[in-house]
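J.: Sequence plus the predicted model coming up.
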Amino acid sequence: MSEYDFHALNDKEFEVLAADVISKRDGVLVERFKPGKDGGVDGRYFSSTGGEIIIQCKHWFKTGITALLSHLQKEEVEKVKKLSPERYIFVTSLELSKANKQKIKSIFSPFIHKESDVVGREDLNDFLGDNPNIEEKHYKLWMTSTTVLNRIIHSAIHGRSQYKIEEISSKLAMYAMTESHLKAEKKLEELHSVIICGEPGVGKTFLAEQLCYQYIAQDYKFIYIENSLNEAEDIFDPQKKQIFYFDDFLGTNYLEAFNAHEDSHVVSFIKRVQSSSNKRFILTSRTNILNRAKRLSEIFEQKNTSQNEFLLAVGNLSKFDKAKILYNHIWFGNLTPKYVNELYTDKRYLKIIVHKNFNPRLVQFITDCQRLDEVKPEHYWSYIETSLSNPSQIWRKVFDSQLSEKSLYLVLAVVLNEKPIEEGLLEEFYYRLLENKPGLAKSSSFTTEIKALTGALVNRTQVYDKKHYYSLFNPSIRDFVNSEYATNTALMNEVLTYLRSPNALIALANYSRNGIISQEALEQVLVRQLDYYLKATQISPKLDQYTLVLFNTVFANLGEQCLRKYDLDELLDRFFFGQENTIMLEEFEFLLSNLEMQALSPYDTRLSSYIRNKLNNELNESWDDLNDEFMYVADILNLMCVDEDLKDLLKTRVIEHYHSNLTGDVMEYDAFPDALETHEIEDSELYEFLTGRLDNIEIEFSDSEVWDVVYSCDKDTIVESNRDRYEEEAKSNPHRWKGISDSDAAENEQIDDLFERQGL
């Protein structure tokens, strides 16, 4: 028989259990009430003579019997006298001695008729032992039963799985059953496999683990897959009930997995499990990684793994689901009453639930009592508002106390680069940094430092070129870094100097436009960068992409001041004329901007010859995939005195490009988002879309040339893409298509009932 202390239940869950127990014990249908609406009534039924029998529950396992008795005498007795029921039944999760029961009976005399109407922990356990159907009805209670725990203890195939089970079990009480759980469970039952995907922090691992725990309780053997499906294949037993769990199954190096044919292995294993009635398979993945993997893996597409996907998104959580998540974190989070009071003042909990940045991980952060050492209760709500409005602040402790100076520089490089940064470039940055900053300890290698950051602050991924790239673990890290470090011009200059990333220069200029740093700060960094580079390349000038972006950024932001400080002719002689440079878009951008400022003359023979050679060679040899480059090239041609044949060649290439790419451009710009049939895509609208694109290019196109491109558009592909998108949206947000939802007022009332205070 189980000996519950009911710690896994919150107070509202305990009330439901108590009502079920009394219903079964007395052979009646107990009517439950919303907490607080009837002052001391959690349930009731009527006697054969019509008298009212009231049930009151107290889940006070945190406080103890002395506090409970005091509370009953001070606050509950008067409520019961006002209600004046025919009979009063009192249920608590505390252990009660015979003396305790007699005391409670006397407190509520004459309404409690007999000691058996004072129900304590031991009475509940005795009753549940004789009525296992009630035990199984209450998910979190059943999961902590002796029977289930015995199954769980013996369910793991090996030690690693056992450790994972213990970890899952420790988090059970905090779990809030939501609609997402029921939907994922339904899909798992139908297909035997489910891929739970979602963005970081939405709770996909928590959901997956609790689904595993649920099947373990049903006597499934648990296999936790850490690295490869070979681990599962080795212990696959057709005769046994088994559940396999593969968390983050694509990891971040999904190309490495594909090179090892892991995509084929995953699909084959899903099919194998699908045909086995006694097997279940749960996988998780971040949405963006899963989507990239599907684009790169023909097997994923061909075998239609999308049917196994379940998208877990904060946007799909109802307000009441969010309320349950928050309530459980408050109830089980060990917050002291003074902090809890701050959440209840003016129903502030509602503000958290409806906040645009609501996220289970953020809720865990703001209710974590260990983070509140320096936050006084009277400042707690301000702390919550700051955390909700600026989620990036959750990273402050990590940066302030857990990062070495070298690790900080690595994170700054990833942030400033904006786009994922290739591992080799980041490693070069690291060692240039160590070489030029004597104060940094050189004892640890790049591999050691970056390994400590991976999974905590950065992600390591492998993409189409088979190289590894680093990106931020969570976008909020960028917000925090920008707020804390972006205005430190000396630090930004150091990162740029050793990183030498064009993306970082562009990002810094955008910081100025977006108000993250001042224009003055930007100019200081840019001048330092250009002065440093001109000095470093005096002997061996080199025109690379970083140099070009630096030239463009400096001249674009300093304008006339730049022309006074730097000799443009000298720059052209050193870096352009006479150099065998690979053609780059930034080169044309730089020359065009100076042509437009009249700093360069279109009649300069050196310049016209240089541009003529560049355009001739590149347009004739390798410019097969022109896009925005058209605009720059056309503008340069129109400003320069060049032969008409160059303009004709550019025109030909533009037409060739759109013959091949119009369909893709239409989908990329979502020009016909609602078209589900080809007749809904009018040729006239395609013509308008294309001319809108061509208008930016200063070249004249005839109507026949434009219509010829329009007729090359593949409408079937556009329609098919739209249909796929609609199906995905319908799966992830079915309520969108129903047009039916509970009123805000009714849902808010339900939330208020949940948060009605008793044991908190």
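T.: That came through, no problem.
J.: from here on, contacts and neighbour counts on C-alpha atoms
T.: Fine.
J.: This structure: strands as residue ranges?
T.: Listed in chain order, the strands found in the chain under DSSP state E are 31-32, 43-46, 52-58, 87-92, 118-119, 193-198, 221-225, 242-246, 279-286, 309-311, 421-422, 458-462, 468-472.
J.: May I see the buried residues of the longest one?
T.: For strand 279-286, burial by neighbour count (16 or more other CA atoms under 10 Å) applies to 279-286.
J.: From residue 139, how far off is residue 24?
T.: According to CA to CA, to the nearest Å, residue 24 and residue 139 sit 18 Å apart.
J.: what's the answer for residue 74, then?
T.: Residue 74 sits 34 Å away from residue 139, going by CA to CA.
J.: Looking at those two, which is more packed in?
T.: residue 139 (13 against 10; other CA atoms under 10 Å).
J.: hmm, back to that, relative to residue 529, which of the buried residues of strand 279-286 is nearest.
T.: Closest approach between these and residue 529, by CA to CA: residue 286, at 38.0 Å.
J.: looking at it, the closest one is touching residue 199, isn't it?
T.: Yes - assessed by CA atoms under 8 Å, residue 286 is found in contact with residue 199 at 5.5 Å.
J.: Could you give the number of residues near the nearest residue to residue 381 once chain neighbours are set aside?
T.: Distance criterion CA to CA, 6 or more residues apart in numbering; nearest residue to residue 381, sequence neighbours excluded, is residue 342 at 6.2 Å. Using other CA under 10 Å, residue 342 is surrounded by 18 other residues.
J.: ok, second structure coming up, stack it against the first:
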Amino acid sequence: MNNYNFSTLNDKEFEQICKDLLNAKFGLELQDFKVGKDKGIDLRYSSIKNNNSIVVQAKHYIGSKYAQLKHTLKEKEYSKIKSLKPDRYIVTTSLSLTAIEKDELKEILEPYVKTSNDIIGQESLNEYLSENKNIETKYFKLWFSSINVFRTILNNAIESRTKYLLEKIQRNFPYYVVTKKLDAANKILIKEKLLLITGQPGIGKTTLAELIILDKAKDNWKIHKVENISEAEDVISPDDEEKQLFYFDDFLGANYVEIINAHKTETQLTSFVERIKHTPNKYLILTTRTIVLNQAIEKYEKISHSKLGNEKFEIKLTDYTNYEKALILYNHLFFKKVKEDFFDKVLEEKFYFEIIRHRNYTPRIIEFITDKSKINSFSKEQYKQYVLNNLNNPKEIWRYSFNNQIDYMDRCLLITIFSFQHGCIEKHLIKSFESRLEYEKEIHNQVVNSNQFNESIKILLEGFISSQITDIEKDIRYFTFINPSLNDFFIGHISESYQERKSLISSFIYIEQLKKFNPVLSILPLEKELQLIIRDKISNKQIEFIEEEKPCLNNRKCVLILEVLCKYCKETNIDKVLLEYIKLIDIENGVAGLVSKFDYVLSNIGDSPMTHEFVKTNFIQIIESMMSSIVDTEVAMDIPTLFEIYNNNYAEYIESEDGFNNIIDVISRVLDHIEDSLKDEKQESAYDYNVVDEIYDELHSIENNLKTILFPDAEVLHDFEINPDSGFWDEKITENIGRSKYEEYQEEAYYEDHYREEKYVHENEENAINELFTKQT
């Protein structure tokens, strides 16, 4: 038997489950009463002789003690009971009660409570639930108030990051509202194995994903929260019987830089989607903002042509019914235990209608206006104005808290966290924040506390940031923003403030902190003065690499720094420092894994005569070292252009035996790489030779384009041996057909048992909302 404490249900939901259980247990037909007008009645049964034959009071106390229940019944309820004169009075409560406590309450409520069995506590309710499984499954949120259920859920968290996610979901679960979107999303996930949740910022994409994750973890699916596709590839199980769910939140937003700058990421993403689609018991949930997805589909051919461009995998979160909006608001007010004065203000003149009908309503704004760390200092009238300000100016929801509720140094730490792409571990944050503190002391004459980092962290953990332990043994702590909208706020805030940009650029120490200034993305302006600061920091060896803890060889560091100079410092004279770092590259060791970046550098040195002369003098050695690692079509096609930039004769080069063979090797290597990638991407979806023909038609087209660009004036008769391996493809097609039949059977079996949430049907939505917000007496 699952032991539920009912903490995930609000007071109205608790009353409903009590009605269902008592009706089932005692064969009654209990009636609901308008909340607040009950005069001591939540539920009642009417007989011919007595309209109040059986009266039920449902007392839902989360985190309270028996003494409160006893006081309420004795001092507030008993006088109401006397006026009602019921034949039988029943108390239900979510509190756990001992036999002695039940007897004591029976004595207080005599003669209306006939037996201690009519004082129904948590244990009895759980017993009734075990006898009525249909009621137990009806209340989706009930399941997650059981310690046993949640222990099962945590056991299915594979990494500490996922365990942290599930613990966070458990804390937030009472605020969630189950809508019809949950069933729709579940159907898509089970049928298609891929679920893409899209919508505007703050609409509830992450919440819907988290509801599904919790549901699947309860059913013993292994959960993996991943930050990139490489992580997912590393942990996907070869066991086809093991159910795995991969969750990639904001998969385009957080990784937009990588997708823009790396064709590999695009291919890797679409390839993994194909793998999930055609591997038994493996599932993928992705969330992203609608606008970002549309941009990606428009810009990147592989994403456009992949499963991600197909609407049958997508659930669009657009809006909620007014009742759903009301329930989201009510749950936040109820479970966050917002001050009674503020709750009264929401009830006053039915202000809740103004909130839920506002054109800018989103669950994120509701989360914000019920956050006690942000509102507790307000008066009743200030609170109402604060709510309206946030609804009228949703982009400004963080500005008041940032400017008025934390100190200057706390703000500096937040901006330091913002400078990292996905948050950062503690030791990197400490080091980068110390650099910012030194800058503040020197430039702004700020007085800095010796324990400033810890003091600021303590303040910010109450409403701006979250932390998690990513490695318990090594005690590695990771810090991120508590809400993605903070990132949006800082983009706007820093974009509007040159001084903030200058402070950030002047104090950064890790090259990874520059990504949001990437000119390609145009997220943050980067004026010439700021470009000079970056150049001088590089020249003075004041930049470090977070990835130094991983294998980060000299050539990699040099190429990354050269890329920053060419991309971030275009308006400055970078010739001297550019030459210094290009000379540091060990050409004989090559630039494997960095070819695209090195190609960008060689194509964009700008007005740098000394660097140009050095590359020109050593061009053949440099280009041949680069060519030995080329696997990308676009980089291969750049080769003739690089010859032209550095005044080398490409026609003469390819006429030489070595030059000819080197270019043939480049074409062969590119075609082999693309063939391998296409096989990985398409093999699981091949049910006949049509897919195989498409792959090799594409390869032959790429081959012809490469030969046309790289041998412009010659007919190349070399056979690159691009032909399908019929043995491989025959085996794969047979395997895919067999697996498809098995999955169809599995899908049908799953749907037979799949949970469907029952929705209460309200004939009049406005009355239902009023009833929801009528205060208990």
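T.: Here it is on my side, so go on. Treat the numbers as computed from the prediction; the structure is a model and nothing was measured.
J.: Now do the contacts for residue 300 of structure 1.
T.: 263-264, 267, 293-294 (CA atoms under 8 Å, 6 or more residues apart in numbering).
J.: Report the contact partners of the residue mapped onto the residue nearest to residue 381 of structure 1 from structure 2.
T.: In structure 2, residue 342 of structure 1 lines up with residue 345, judged by TM-score structural alignment. Residue 345 of structure 2 makes contact with 351, 380-381, 384 under the criterion CA under 8 Å, 6+ apart.
J.: which of these lies closest to residue 40 of structure 2?
T.: Among the contacts of residue 345 of structure 2, and counting by CA to CA, the member closest to residue 40 of structure 2 is residue 351, at 26.3 Å.
J.: quick one: contacts for that closest one?
T.: residue 345.
J.: what about the nearest residue to residue 557 of structure 1 once chain neighbours are set aside, neighbour count?
T.: Leaving aside its chain neighbours, residue 557 of structure 1 sits nearest to residue 523 (7.1 Å; criterion: CA to CA, 6+ apart). Residues contacting residue 523 of structure 1 under the criterion other CA under 10 Å number 18.
J.: correct me, but residue 523 of structure 1 touches residue 558?
T.: Yes - shown here, residue 523 of structure 1 and residue 558 form a contact pair, counting by CA under 8 Å, at 7.0 Å.
J.: Report the contact partners of the residue nearest to residue 557 of structure 1.
T.: Residue 523 of structure 1 makes contact with 554, 557-558 under the criterion CA under 8 Å, 6+ apart.
J.: Closest one to residue 493 of structure 1 out of these, please.
T.: residue 554 (13.9 Å).
J.: The closest one: neighbour count?
T.: 22.
J.: counterpart of residue 637 of structure 2 in structure 1?
T.: So residue 637 of structure 2 corresponds to nothing, using TM-score structural alignment.
J.: quick one: residue 637 of structure 2 and residue 710 touch, right?
T.: Yes - in terms of CA under 8 Å, residue 637 of structure 2 counts as a neighbour of residue 710; the distance is 6.8 Å.
J.: Walking through the stretch 501-650 of structure 2, point out its helices one by one.
T.: 528-539, 554-568, 575-584, 595-603, 609-617, 619-627, 633-637, 639-645, 650-655 (DSSP state H, counting those that start in this stretch).
J.: and the shortest one, which residues are buried?
T.: Of the residues in helix 633-637 of structure 2, those with enough neighbours to count as buried (16+ other CA under 10 Å) are 633, 635-637.
J.: Please apply the same query to the longest one.
T.: Of the residues in helix 554-568 of structure 2, those buried by neighbour count under the rule 16+ other CA under 10 Å are 555-568.
J.: Kindly reformat the residues you listed as TSV and extend each row with distance to residue 660 of structure 2.
T.: Formatted as TSV, the buried residues of helix 554-568 of structure 2 follow (distance: CA to CA, whole Å):
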residue	distance to residue 660 of structure 2
555	27
556	29
557	32
558	30
559	27
560	31
561	32
562	30
563	30
564	33
565	33
566	31
567	33
568	36
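J.: Kindly indicate which of these lies nearest residue 329 of structure 2.
T.: The closest of the buried residues of helix 554-568 of structure 2, once distances to residue 329 of structure 2 are taken by CA to CA, is residue 568, at 45.1 Å.
J.: Distance of the closest one relative to residue 767 of structure 2?
T.: 59 Å.
J.: can you give me how far whichever strand or helix holds residue 748 of structure 2 is from the chain middle?
T.: Using DSSP states H and E, residue 748 of structure 2 sits within helix 726-753. Chain-centre distance of helix 726-753 of structure 2: 31 Å, with CA atoms, centre = their mean, to the nearest Å.
J.: Stretch 430-446 of structure 2 too?
T.: That offset, for stretch 430-446 of structure 2, works out to 32 Å (CA atoms, centre = their mean).
J.: can you check stretch 334-351 of structure 2 too?
T.: 30 Å.
J.: how about that stretch: buried residues?
T.: So stretch 334-351 of structure 2, judged by 16+ other CA under 10 Å, has buried residues 334-336, 338-339, 342-343, 345-347.
J.: Which one of the residues you listed is nearest to residue 525 of structure 2?
T.: Looking across the buried residues of stretch 334-351 of structure 2 and measuring by CA to CA, the closest to residue 525 of structure 2 is residue 336, at 39.5 Å.
J.: May I have the residues that are in contact with that closest one?
T.: By CA under 8 Å, 6+ apart, the neighbours of residue 336 of structure 2 are 370-372.
J.: any idea how far residue 62 of structure 2 is from it?
T.: 11 Å.
J.: Then residue 125 of structure 2?
T.: Going from residue 125 of structure 2 to residue 62 of structure 2 by CA to CA gives 15 Å.
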